[in-house]
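>>> I'll drop the sequence and a predicted model, then ask my questions.
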Amino acid sequence: MNEFAIGGDLPVRRLGFGAMHLPTDAGPARENAIAVARRAVELGITLIDTAHLYGGGANEELLAEALHPYPDDLVVTTKVGVVRTGDDWKYDGRPESLRSQVDAGLKRLRVERIELLQLHRVDPETPLADQLGALRELRDAGKIGRIGLSEITVDELTRAREIVDIASVQNRYSLLDRSHEAVLEACEEARIAFLPWRPVLGSASNATAEIAGVASELGVTTAQVGLAWLLARSPVILPIPGTAKIPHLEENFAAAEVTLTDEHLERLGT
């Protein structure tokens, strides 16, 4: 499987794992979630995505319980900027809040430095320069290695790069959801890692006849076709499919070995 160096100096395998769906409540489901996380590392996955928002930090704690001390080549990236308020959540990119969220993430993940820290959403009520300035200060202090963004536009990416180096972008994107094509192209031009979330949405549940046909010809699932298409679409794409089941995890990981021909790609609309 190909690798990509996030920020130019942090190599990871291009097919990662999104931990959002892992249950964190005590009991058999949590034990299974720990087993899934450990199996991901056994398979050779070196990029795992979590966030402050996922369970209010419980997802980060779960990964630490499962995987700490982390393998030297494993990157656990987390996100800040969205907080829970009771049963709801809100954007919160105030510098003091971001600093607090990062410190809490460091503690929960049991690390002194988060190699890739992404702003989960741009807070429209806080100047972008203030949000990224706070993250830049945390990077300069050694608490963050690299800074990423999530669910942004091309204009926001352009403005952000005028403030601080951006190492990654995490937008929704898949074979059947290409609304952020322009953002992907901007990332490709700048060699910024593009981490599509919900990377198999649509290709797994609402497969077109062409997707189903290609899957049948190759003897794989439509979800695997969707992931293989992403890996072929651009060298900066690092899909992070998520699951709470080991067989599904193994199926997703096997997509890295699926080879789509030029004819397949043409049929899929590349």
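Noted; the coordinates are in hand.

>>> From here on, just use CA atoms for contacts and neighbour counts.
OK.

>>> what residues are up against Glu3?
11-14 (CA atoms under 8 Å, 6 or more residues apart in numbering).

>>> in stretch 77-88, what counts as buried?
Buried positions in stretch 77-88, judged by neighbour count with 16 or more other CA atoms under 10 Å: 77-83.

>>> Tell me which of those residues fall in helices.
With DSSP state H as the criterion, helices contain none of the buried residues of stretch 77-88.

>>> Any chance of those in TSV with distance to Leu157 as columns?
TSV is the format used below for those (distance: CA to CA, whole Å):
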residue	distance to Leu157
Thr77	19
Thr78	19
Lys79	17
Val80	17
Gly81	16
Val82	19
Val83	22
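
>>> ok, back up a step: among the contacts of Glu3, name the buried ones.
11-14.

>>> of all those residues, which comes closest to Arg110?
Using CA to CA, Val12 comes nearest to Arg110 of the buried ones among the contacts of Glu3, at 20.5 Å.

>>> if I look at the residue in the chain sticking out farthest from the centre, how far off is Ser179?
Most distant residue from the mean C-alpha position of the chain: Glu217, 29.6 Å away (CA atoms, centre = their mean). Distance, Glu217 to Ser179, using CA to CA, to the nearest Å: 28 Å.

>>> Then Gly105?
From Gly105 to Ser179 the distance is 31 Å (CA to CA).

>>> of these two, who's got more company?
Gly105 (24 against 12; other CA atoms under 10 Å).

>>> Name the secondary structure element that contains that one.
Assigned by DSSP states H and E, Gly105 belongs to helix 95-109.

>>> now the buried ones among the contacts of Glu3 as a markdown table including secondary structure and distance to Val164?
As requested, the buried ones among the contacts of Glu3 are arranged in a markdown table below (DSSP: H, G, I helix; E, B strand; the rest coil; distance: CA to CA, whole Å):
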| residue | secondary structure | distance to Val164 |
| --- | --- | --- |
| Pro11 | strand | 21 |
| Val12 | strand | 22 |
| Arg13 | strand | 25 |
| Arg14 | coil | 24 |
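
>>> take the one below as the second:
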Amino acid sequence: MASTARSDRLTETAVGAARPGGPGALAGRTVSRVGYGAMQLRRLDREAAVALLRRAVELGVDHVDTAHFYGDGFVNEVIAAALRPEDDVLVVSKVGAEPAPDGPVPLRLAQRPEQLRAAVEDNLKGLRLEQIPLVNLRRADRGPGLRPEGDQIVDLDDQLAVMADLRDEGKIGAVGLSGVSLDGLRQALPLGIACVQNAYSLVARDDEDMLRLCLAEDVAWVPYFPLGGAYAGLPKVTDEPAVVTAAQALGVSAAQIGLAWLLHHAPNTFLIPGTADPEHLRANTEAGAITLDEATLAALDSVPTRSGDIELG
């Protein structure tokens, strides 16, 4: 995989801020390769959440990832209130789950075609948009998390058909996939897939073949859980000795090294780290400007992947 530093990491966004991570193409748009995953906004009150999003825009973030099931619509409402047309922010959402406030986890799968359509409508309403530029279909084929049972076991072709209909109707601009298997991606490619969101990090590289396929097919790679450790028992990137050593040598945090490695590893990678803390937000965007030399990259590349396909949630 390509492991070269990018020289364009300080180009400017439409609002004049430096592009975190430099520019890349996502769903037909040029955006910063370091975006923002909005799920953690549900931990804040409305005023603080709006302020954090405004700060993200000031830092050059122009790619925000969300879902109606984040905070049962709260996060989408905050995004609608915080973002302005002149910010020129690409809003990406996802379907395939729905809120479950009283459940053991705050969501449940919603995989049936009629549920996917209803979720798009919920996202449109909450975000106050006529079209969502990119919507990811959240499967549950890979990675830690829920697994479908009963009527939630739905053929991918049936789901792709409704996503294609929604795109033809103009309600979504492009289709992505999340939590998908390699065979599932191959099956979906003829539809025209804009991106893949799978769990992936320095310590969880089971989807390396999928990343290579995405690179070959000009599909953006948007890893979630980019620092590992999302569930108890999963390895954390920040615990790795090679990561700690690199961070100490460069005078940055171990988390920033983990994010920088992802950007160096493949040129089609976009990051959506989430946080509810303004300082962590700043640090995440600054990770896009870190240059890793060949010796450091070699040390990081040698870190073994230890995740497996753990089923949790």
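Ah, there it is. Being a predicted model, the structure only gives us computed values, none of them experimental.

>>> Let me see the TM-score of these two.
For these two chains in superposition, a TM-score of 0.92 is obtained (TM-score structural alignment, normalised by the length of structure 1); 264 aligned residues with a CA RMSD of 1.8 Å.

>>> Please report how far the counterpart of the residue farthest from the centre of structure 1 in structure 2 lies from Ala81 of structure 2.
Using TM-score structural alignment, the equivalent of Glu217 of structure 1 in structure 2 is Ala249. According to CA to CA, Ala249 of structure 2 and Ala81 of structure 2 sit 41 Å apart.

>>> cool, Ala51 of structure 2 as well?
Taken as CA to CA, the span from Ala51 of structure 2 to Ala81 of structure 2 is 10 Å.

>>> what about the two, which has more around it?
Neighbour tally, Ala51 of structure 2 and Ala81, criterion other CA under 10 Å: the higher count belongs to Ala81, 17 against 13.

>>> Please identify the helix or strand for the counterpart of that one in structure 1.
Here Ala81 of structure 2 is matched to Glu65 in structure 1, going by TM-score structural alignment. Taking DSSP H and E as the definition, Glu65 of structure 1 sits inside helix 58-67.

>>> now the end-to-end length of stretch 63-73 of structure 2.
Stretch 63-73 of structure 2 end-to-end distance (CA to CA) = 19 Å.

>>> and Thr259 of structure 1, what element?
For Thr259 of structure 1, there is no helix or strand it lies in under DSSP H and E.

>>> helix or strand for the closest residue to it other than its chain neighbours, which one?
Among residues not flanking Thr259 of structure 1 along the chain, Ala228 sits closest, at 7.0 Å (CA to CA, 6 or more residues apart in numbering). Taking DSSP H and E as the definition, Ala228 of structure 1 sits inside helix 222-233.

>>> before we move on, the earlier item: of the buried residues of stretch 77-88 of structure 1, closest to Arg233 of structure 1?
Arg233 of structure 1 has its nearest neighbour among the buried residues of stretch 77-88 of structure 1 in Thr77, at 22.9 Å by CA to CA.

>>> Tell me which stretches of structure 2 form strands.
Taking DSSP state E as the test, the strands found in structure 2 are 23-26, 29-32, 36-37, 63-65, 90-95, 97-99, 107-109, 134-138, 175-178, 193-197, 220-221.

>>> Tell me which of the ones you listed lies nearest to Val154 of structure 2.
Per CA to CA, nearest to Val154 of structure 2 of the strands of structure 2: strand 107-109, 10.9 Å.

>>> So which elements touch the closest one?
strand 97-99 (3 or more CA pairs under 8 Å, 6 or more residues apart in numbering; DSSP states H and E).

>>> Where does the strand it packs on end up in structure 1?
Using TM-score structural alignment, strand 97-99 of structure 2 pairs with 82-84 in structure 1.

>>> what's the counterpart of Leu116 of structure 2 in structure 1?
Checking TM-score structural alignment: Leu116 of structure 2 goes with Leu98.

>>> Next, the contact list for its match, please.
Contacts of Leu98 of structure 1 (CA under 8 Å, 6+ apart): 80-81, 92, 131, 134-135.

>>> How about Ala164 of structure 2?
By CA under 8 Å, 6+ apart, the neighbours of Ala164 of structure 2 are 175, 191.

>>> Just give me the match in structure 1 for it.
In structure 1, Ala164 of structure 2 lands on Arg136 (TM-score structural alignment).

>>> What distance do you get for its match to His180 of structure 1?
Counting by CA to CA, the gap from Arg136 of structure 1 to His180 of structure 1 is 26 Å.

>>> cool, Thr85 of structure 1 as well?
29 Å.

>>> Kindly report the same for Pro69 of structure 1.
Distance, Pro69 of structure 1 to His180 of structure 1, using CA to CA: 36 Å.

>>> neighbour count winner among those two?
Shown here are Pro69 of structure 1 and His180; by other CA under 10 Å, His180 has more neighbours (17 against 11).

>>> what's the nearest residue to that one if we skip its chain neighbours?
Going by CA to CA, 6+ apart, His180 of structure 1 has Tyr173 as its nearest residue, at 6.5 Å.

>>> Then Pro226 of structure 2?
Ser201 (4.7 Å).

>>> Can you find the partner of that neighbour in structure 1?
Aligned by TM-score structural alignment, Ser201 of structure 2 pairs with Ser174 of structure 1.

>>> who's in contact with its match?
196, 198-203, 226, 230.

>>> For those, which pairs are in contact in structure 2 too?
Shared with structure 2 under both residues aligned by TM-score structural alignment, their matches' CA atoms under 8 Å, the contacts from those are 196, 198-201, 226, 230.

>>> List the ones among the residues you listed that fall in helices.
Those of these lying in helices (DSSP H): 226, 230.

>>> most neighbours, which of the kept ones among the contacts of Ser174 of structure 1?
Most surrounded of the kept ones among the contacts of Ser174 of structure 1: other CA under 10 Å gives Val200, at 29 neighbours.

>>> Quick check: the aligned residue for that one in structure 2?
Per TM-score structural alignment, Val200 of structure 1 is aligned with Leu227.

>>> Apart from its neighbours in sequence, what residue is nearest that match?
Closest to Leu227 of structure 2 by CA to CA, 6+ apart is Val237, at 5.1 Å.

>>> Arg205 is in contact with that neighbour, correct?
No: using CA atoms under 8 Å, Val237 of structure 2 is not in contact with Arg205; the gap is 11.6 Å.

>>> still on that earlier bit, mean offset of the match of strand 97-99 of structure 2 relative to structure 2 (after superposition)
Averaged over the aligned pairs, stretch 82-84 of structure 1 sits 1.6 Å from structure 2 after superposition, using mean CA distance after the TM-score superposition for structure 1.

>>> and the gap between the counterpart of Ala38 of structure 2 in structure 1 and Thr259 of structure 1?
By TM-score structural alignment, Ala38 of structure 2 lines up with Ala19 in structure 1. Ala19 of structure 1 sits at a distance of 26 Å from Thr259 of structure 1 (criterion: CA to CA).
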